[in-house]
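# Following is a predicted model, sequence given first.
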Amino acid sequence: MSRLLTASLFMLLAISPANALPAPKITITNFDQLAHPLPMPYNEQLNAEKAVAAARTKAKKMHKLLLIDLGGNWCPDCRILGGMFDQPDLKRFMDKYYEIVTIDVGRFDKNLSIPAHYGLTDRLKGAPTLLVVDPRTDKLLNGGHVTALADARSMTPQAIADWLAQWVR
């Protein structure tokens, strides 16, 4: 029994945010400071299955996490996140630790096989929905937190960076 408790404690500590890398310091303090117009990062014509497979292969090869960004160009929070990904302080961090693939989910009616593959079979609860995936195991790392940035407009730029950094070990 004590071995089981020790192993459980070890696993909990291994995945806790305390083991995460520190987030980059973001120099902007509000989203009005992002380049405008905000990007429209979702390609409606993209073959989602192929794009995710290619991004996973690249992430695995480069020893990065896979970040699957599910959203739509109609979504202001998705576009803010796209602008944040272009912000130099965060871009350097993301380029080093993540392989990002953006997948258009329409009005939650397209490319739903992608979230379903990771166990999200109910209707998506918000956009963007972010899936942080270990490309070696193809396992979702942020289950229960996939819509944490679906209200990005109410967050600070630093809070977005902090959220993204917590998954990097």
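Cool, got the structure.
# CA only for contacts and neighbour counts going forward, please
OK.
# Output the longest helix belonging to the protein.
helix 48-62 (DSSP state H).
# residues of that one that come out buried?
48, 52, 55-60 (16 or more other CA atoms under 10 Å).
# Kindly report the same for stretch 129-144.
Counting neighbours by 16+ other CA under 10 Å, the buried set in stretch 129-144 is 129-135, 140-141.
# Include secondary structure when you put those residues into a markdown table, please.
Below are the buried residues of stretch 129-144 laid out as a markdown table (DSSP: H, G, I helix; E, B strand; the rest coil):
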| residue | secondary structure |
| --- | --- |
| Thr129 | strand |
| Leu130 | strand |
| Leu131 | strand |
| Val132 | strand |
| Val133 | strand |
| Asp134 | strand |
| Pro135 | coil |
| Leu140 | strand |
| Leu141 | coil |
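# what's the most distant pair in these?
Farthest apart among those by CA to CA are Thr129 and Pro135. That separation is 17.8 Å.
# The structure to be compared is supplied as follows:
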Amino acid sequence: MPGPGYDGSADARGLIDAALRAAKSDGRMVLLDFGANWCGNCKAADKVFAQPATTALLADDYHLVKVDIGGDSSANSALLRTYSPSGGTYTMPVLVVVSPSGTTRVDTHATGNPPLTADGINAFLRKWAP
């Protein structure tokens, strides 16, 4: 599982492609976490992702890919628009659950983020698990 924060130098497209390949093989969902290191809500979500119960849910049901949209990467911003096409001003983090076939199941830019607490994020993860 990725550590806290977002790696602006990571090959986000490559990581997403690898996660989708793995999801096709094991049936888990892909959780895309679009955010920024300066984003307070993103830091709050990171703290929850690091808690044992949430880590277990992620390990059982998801491939997590964290994508930095807080820097100058136009490629990462384009990826966000690919998976969250409704546009406008994005409230971070934007969490997108993608099925093993590549279909977006939920996009929190459209639906709103769950509460960024253990209960809120864990309920979100359970709801969209395979």
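Thanks, I have the structure now. Every value quoted in this text rests on a predicted model; they were computed, and no experiment measured them.
# Need the TM-score from the superposition.
Superposed pair, TM-score by TM-score structural alignment, normalised by the length of structure 2: 0.84. Supporting alignment: 125 aligned residues with a CA RMSD of 2.1 Å.
# coming back round to it: mean deviation, the helix or strand following the longest helix of structure 1 versus structure 2?
Following helix 48-62 of structure 1 in sequence order, the next helix or strand is strand 65-71 (DSSP states H and E). Taking mean CA distance after the TM-score superposition for structure 1, the mean distance separating strand 65-71 of structure 1 from the aligned residues in structure 2 is 0.3 Å.
# in structure 2, what residues pair with strand 65-71 of structure 1?
Under TM-score structural alignment, the alignment places strand 65-71 of structure 1 onto residues 29-35 of structure 2.
# Now do the same for Gly5 of structure 2: its match in structure 1.
Match for Gly5 of structure 2 (TM-score structural alignment): Pro41.
# And for Asp119 of structure 2?
Checking TM-score structural alignment: Asp119 of structure 2 goes with Gln158.
# What strand or helix carries that match?
helix 157-165.
# That helix versus strand 65-71: what angle between them?
Counting by axes from the mean of the first three to the mean of the last three CA atoms, to 10 degrees, helix 157-165 of structure 1 lies at 130 degrees to strand 65-71.
# in helix 157-165 of structure 1, what counts as buried?
157-158, 160-162, 164-165.
# Same question for stretch 54-74 of structure 2.
Across stretch 54-74 of structure 2, burial judged by 16+ other CA under 10 Å covers 54, 58, 61-71.
# ok, back up a step: quick one: the match of Gly5 of structure 2 is in a helix?
No - Pro41 of structure 1 sits outside any helix when classified using three-state DSSP, being coil.
# Just give me the neighbour total for it.
Neighbour count for Pro41 of structure 1, taken as other CA atoms under 10 Å: 19.
# A strand includes Phe85 of structure 1, no?
No - the assignment for Phe85 of structure 1 is helix, going by three-state DSSP, so no strand is present there.
# quick one: contacts for Arg107 of structure 1?
With contacts defined as CA atoms under 8 Å, 6 or more residues apart in numbering, Arg107 of structure 1 is in contact with Gly72.
# likewise Pro135 of structure 1?
Residues near Pro135 of structure 1 by CA under 8 Å, 6+ apart: 56-57, 59-60, 64-66.
# Which of these sits closest to Leu9 of structure 1?
Nearest to Leu9 of structure 1 among the contacts of Pro135 of structure 1, with distances taken as CA to CA, is Leu65, at 23.8 Å.
# count of neighbours near that closest one?
Neighbour tally, Leu65 of structure 1, other CA under 10 Å: 26.
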